[in-house]
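1. What follows is a predicted protein model with its sequence.
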Amino acid sequence: MDFPSLSHHGGTRGVTGSCHQLHLDPTTSLLIDCGLEQGGEAPAGAQFAPIGFDVAGVQALVVTHVHIDHVGRIPALLAAGFRAPILCSEPSARLLPLVLEDSFRLSISADPIQVDRFLTLLQRLIVPVPFGQWHRVVEQDEVACSIRLQRAGHLLGSAYVECDVLFRGDEHSSRIVFSGDLGADGNPLLRAVLPPERADILVLESTYGDRLHSDRRERQQRLEAVIDRALADNGTILIPAFSLGRTQELLYEIEDILHRKSLLGEGRQSPSDDPIDAIDWEHLPVILDSPLAQRITQAYLDLHEYWSSEAQQRLSEGRAPLGFAQLVSVDTHSKHQKVVNYLKSTGRPAIVIAGNGMCSGGRIVNYLKAMLGDSRHEVVFAGYQAKGTPGAVIQASEGAEGFVQIDLDGEMYEVKAKVMTLTGYSGHADQQGLLRFALGSGPSGKKVLLVHGERQAKALLASALKRESRDRGVDVDVAIP
């Protein structure tokens, strides 16, 4: 076998479960991500399954970002005996324990002793790596390897990974780049993605390799139109949102809409312990009903130095893009249930952002049970819905005529609420963004491996890469593992 070489332990059958191993020699390797398969791609009991490969010789795990489909198998990795460093960006080092604690409690064990033991070990292994700086990972007689993290624009702390591998006796190193998940253009909170300066081998995500996104500048106008309709209908806007990334982006844009509409409640009195009393109904309330999303949003606030210049400018103007006055956080389950019942029984407009993003569990399900049968309300999707999830079923009912039902926790509920999908909120680069990233990374002769995408997305992106490289006179070998 020639080295460096690659093996894939996930992320090749669909859009989840990313896990790639970079072999430097027969006994030395790095692991890039260790994600969990989700949705229809996931086999039964995936969260409890053993890691499925030998961890001996793995010198480090490099985390591109902290979504579960990229880090969800870390508990299994540790259970298999992995004790090497977990390298990630500085924001990811803050966010990773929050995400994995929540996942561990929900899918493995809620026992406080086991949770504390897991978190203690995790914290001991995490090594924050600054963006843009080379970090030596392997230093042996025959081979050396350094990594560098660059901003990927997918969510706060997300990175693509450059691996520079030099074998003794070779004049030039090999550069292997793992894209992780690349963000779409125009994310208001994050800095723009720049292509790598060089890539001999590029492992490239292909989530939206078969399409182009709509103009992101129009998305806020569409969101504002939904808010106007809710105000007119006295209905609740239900937004099933992923706690990490999408929620913060939505809050940022909602704050801007309310700021322009002068609907922000300023100078409110001290919040009451009662969630209903805490809401200033003279202004449109924005209810964040997800304890995990609240903790992550606070981490985003603490990490504002990593925000885009636009977002930092708002802070300097005295605005609070992620902590505005009209934002109400609901923590306990009893308060959550009280808010659900209140919104169901009254005619007061509100925006509710609740987890989980695919409606397969979490607090959003109780809102759906209470409000799907009322046409005053609206379910707004601003993210990907995996096949087989309740979110995908509800989303498919958009524009449907006649009788539509959805199974939630074993009971059927009629869908009378309006359903809308807001395009332009994708966290992933579209085909044009992927081409720009892949072909902007140095000279000819590179090999591109397409992962993290459905079969059609990979095939169409492969065709586009070959066509575009020919037009540019660039030699690119495209393969699908």
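-> Cool, the structure landed.
2. When you work out contacts or count neighbours from here on, use the C-alpha atoms and nothing else.
-> OK.
3. Can you show me the helices along the chain?
-> Ranges of helices within the chain are 68-71, 74-79, 90-107, 112-125, 219-233, 246-261, 291-302, 309-316, 333-345, 364-371, 390-396, 431-439, 455-472, based on DSSP state H.
4. Check it against this one:
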Amino acid sequence: MTFPVITHHGGTRGVTGSCHQLHLDSATSLLIDCGLEQGADARPDSSALGFDISGIQALVITHVHLDHVGRIPALLAAGFRGPIFCSEPSAKLLPLILEDAFKLGISSEPAHVTRFLQLLKSLVEPVAFGQWHSLIEQGHLQCGIRLQRAGHLLGSAYVECDISTPEQSCSTRVVFSGDIGAPYSPLLRPVQPPERADVLVLESTYGDRLHPDRSNRRQRLEAAIDRALADQGTILIPAFSLGRTQELLYEIEEVLHLKGLLDTSGAAASDDQVDWAQLPIILDSPLAQRVTQVYRELHQYWNDEARQRLSEGRKPLGFSQLVCVDSHAKHQQVVNYLKSTGRPAIVIAGNGMCSGGRIVNYLKAMLGDPRHEVVFVGYQVKGTPGAVLQAGAEKVELDGEAYPRRIKITTLTGYSAHADQAGLVDFALGAGRAAKRVVLVHGEGRAKRGLASALRSKSAELGCEVDVTVPA
């Protein structure tokens, strides 16, 4: 067998469950991500590890979404005690994300949670962006990794693995894309393609399509809120706690700032635009609040525009009209208040696919009222209630019970955190040297086929030969 060899333990049948084992020789390997399968991708045992961990020297994390890290508890339960490498922002966010997942999926017993978090934190080793880090030096085998910004969420990275053996005149470069971000993403610095890749394991979430113009998405969000104010209803925005919630807060603060409703301290300014000035922005997710606080602390990783707003005295992720709901009792009070009064409000709550979390209670209370509106700003995995709602179904099942739908449904485009076909092709082929071999993962079959065709066409146009494969 000729090494390196890649074994996929997830992420090949759909858009979740990313987990790839890079075999450096017959006894030594690295694990890139250890994600959970979700939605229609999930199998009955999807939270189980499902593979042998012997020989795995380290785990490298591209970012901390559950479809990339959700099986880490199972990995540790199987006895893995190697280092977990990730960016500094990911190192701060990972315990928050996995504590929540551990409580929901394994045990909420405080002692169990504490032991898990202590073990996790003892293994995590932050790695600076753009610097090579030696992982393995065994005489006959050397391997180093480098993390580069992926533009998907704060701390997200793609992983470059450089592998050398005495038999090679040149090292082998294997690159794992993780999730590649789209341009014009609030807070995030743009992604730069890898300078070289012998093998590129590339995500394909939107490999068959081009995104609409993202530059005016704030205006579309503002228009949706204006409609809700006119209808005297509540806007429900299902959003994951990590990434999308912070983008929404950032853009809502921009709307309020441009309307002159905030002074530079983030406090509401007096104004005759009564509706907007009194509109509560309700963040009903304890996890999202903790994640947002970490985002604030990591402002040195923000892009230039976001840091400029801070220097002007603005508070992009913390302004006066932002109302944070912590306890479950307070959450239920807010649900009942909005249902009974019909007061206009914006509610951001998890989870993003309406398959659990506090958004479900809001939906149960408001699905039958046409004054209200659900605004989707994220990808809805097939098989989730969010996907059913987005398709305009007359009924949706929540917690095993069918609810009739009269609430309005809107999908705002331009909020994808994933690159489209053009962005993915540019990532694979747009650097100084095109990838020699591209392995497509993290996408539905149609998306992979579309991206494969685009990669072959573009490589032929550039006069380079690229081998594109799709794992079974």
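-> Received it, and whenever you're ready, just let me know what you need. All values derive from a computational prediction rather than experimental measurement.
5. just to revisit the earlier point, which of the helices of structure 1 is buried the deepest?
-> Sort these by mean neighbour count, taking mean count of other Cα atoms under 10 Å, and helix 68-71 sits at the top with a mean of 24.
6. neighbours around the alignment partner in structure 2 of Leu166 of structure 1, how many?
-> Under the alignment (TM-score structural alignment), Leu166 of structure 1 maps onto Ser164 of structure 2. Here the number of neighbours of Ser164 of structure 2 (other Cα atoms under 10 Å) works out to 19.
7. excluding its backbone neighbours, what's nearest Ser164 of structure 2?
-> Leaving aside its sequence neighbours, Ser164 of structure 2 sits nearest to Ser171 (Cα to Cα, 6 or more residues apart in numbering; 4.7 Å).
8. what sits against the one you found?
-> Counting by Cα atoms under 8 Å, 6 or more residues apart in numbering, Ser171 of structure 2 makes contact with 162-165.
9. Now render the helices of structure 1 as JSON lines, adding distance to Gly180 of structure 1.
-> Output for the helices of structure 1, formatted as JSON lines (distance: least, Cα to Cα, whole Å):
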{"stretch": "helix 68-71", "distance to Gly180 of structure 1": "8"}
{"stretch": "helix 74-79", "distance to Gly180 of structure 1": "16"}
{"stretch": "helix 90-107", "distance to Gly180 of structure 1": "13"}
{"stretch": "helix 112-125", "distance to Gly180 of structure 1": "21"}
{"stretch": "helix 219-233", "distance to Gly180 of structure 1": "25"}
{"stretch": "helix 246-261", "distance to Gly180 of structure 1": "17"}
{"stretch": "helix 291-302", "distance to Gly180 of structure 1": "20"}
{"stretch": "helix 309-316", "distance to Gly180 of structure 1": "23"}
{"stretch": "helix 333-345", "distance to Gly180 of structure 1": "35"}
{"stretch": "helix 364-371", "distance to Gly180 of structure 1": "28"}
{"stretch": "helix 390-396", "distance to Gly180 of structure 1": "24"}
{"stretch": "helix 431-439", "distance to Gly180 of structure 1": "12"}
{"stretch": "helix 455-472", "distance to Gly180 of structure 1": "15"}
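10. out of those, which comes closest to Leu422 of structure 1?
-> helix 219-233 (6.9 Å; Cα to Cα).
11. tell me the centre residue of structure 2?
-> His65 (5.0 Å; Cα atoms, centre = their mean).
12. Give me the distance between the aligned residue in structure 1 for that residue and Val393 of structure 1.
-> Using TM-score structural alignment, the partner of His65 of structure 2 in structure 1 is His67. His67 of structure 1 sits 23 Å away from Val393 of structure 1, going by Cα to Cα, to the nearest Å.
13. again with Thr27 of structure 1
-> For Thr27 of structure 1 relative to Val393 of structure 1 (Cα to Cα), the value is 46 Å.
14. Leu263 of structure 1 too?
-> 33 Å.
15. just Val340 of structure 1 next, same as before
-> Val340 of structure 1 is 22 Å from Val393 of structure 1, by Cα to Cα.
16. Need the distance between the two termini of stretch 148-165 of structure 2.
-> One end of stretch 148-165 of structure 2 sits 24 Å from the other (Cα to Cα).
17. Lys382 of structure 2 against Ala42, yeah?
-> No: between Lys382 of structure 2 and Ala42 there is no contact under Cα atoms under 8 Å: 10.7 Å.
18. In contact with the equivalent of Gln390 of structure 2 over in structure 1, which residues?
-> Alignment note (TM-score structural alignment): Gln390 of structure 2 maps to Gln395 of structure 1. By Cα under 8 Å, 6+ apart, Gln395 of structure 1 lies in contact with 381, 385, 419-421.
19. hmm, 10 Å instead?
-> Each residue near Gln395 of structure 1 by Cα atoms under 10 Å, 6 or more residues apart in numbering is listed here: 358, 379-381, 384-385, 389, 419-421.
20. likewise His283 of structure 1?
-> Going by Cα under 10 Å, 6+ apart, His283 of structure 1 touches 258, 262-266, 326, 349-350.
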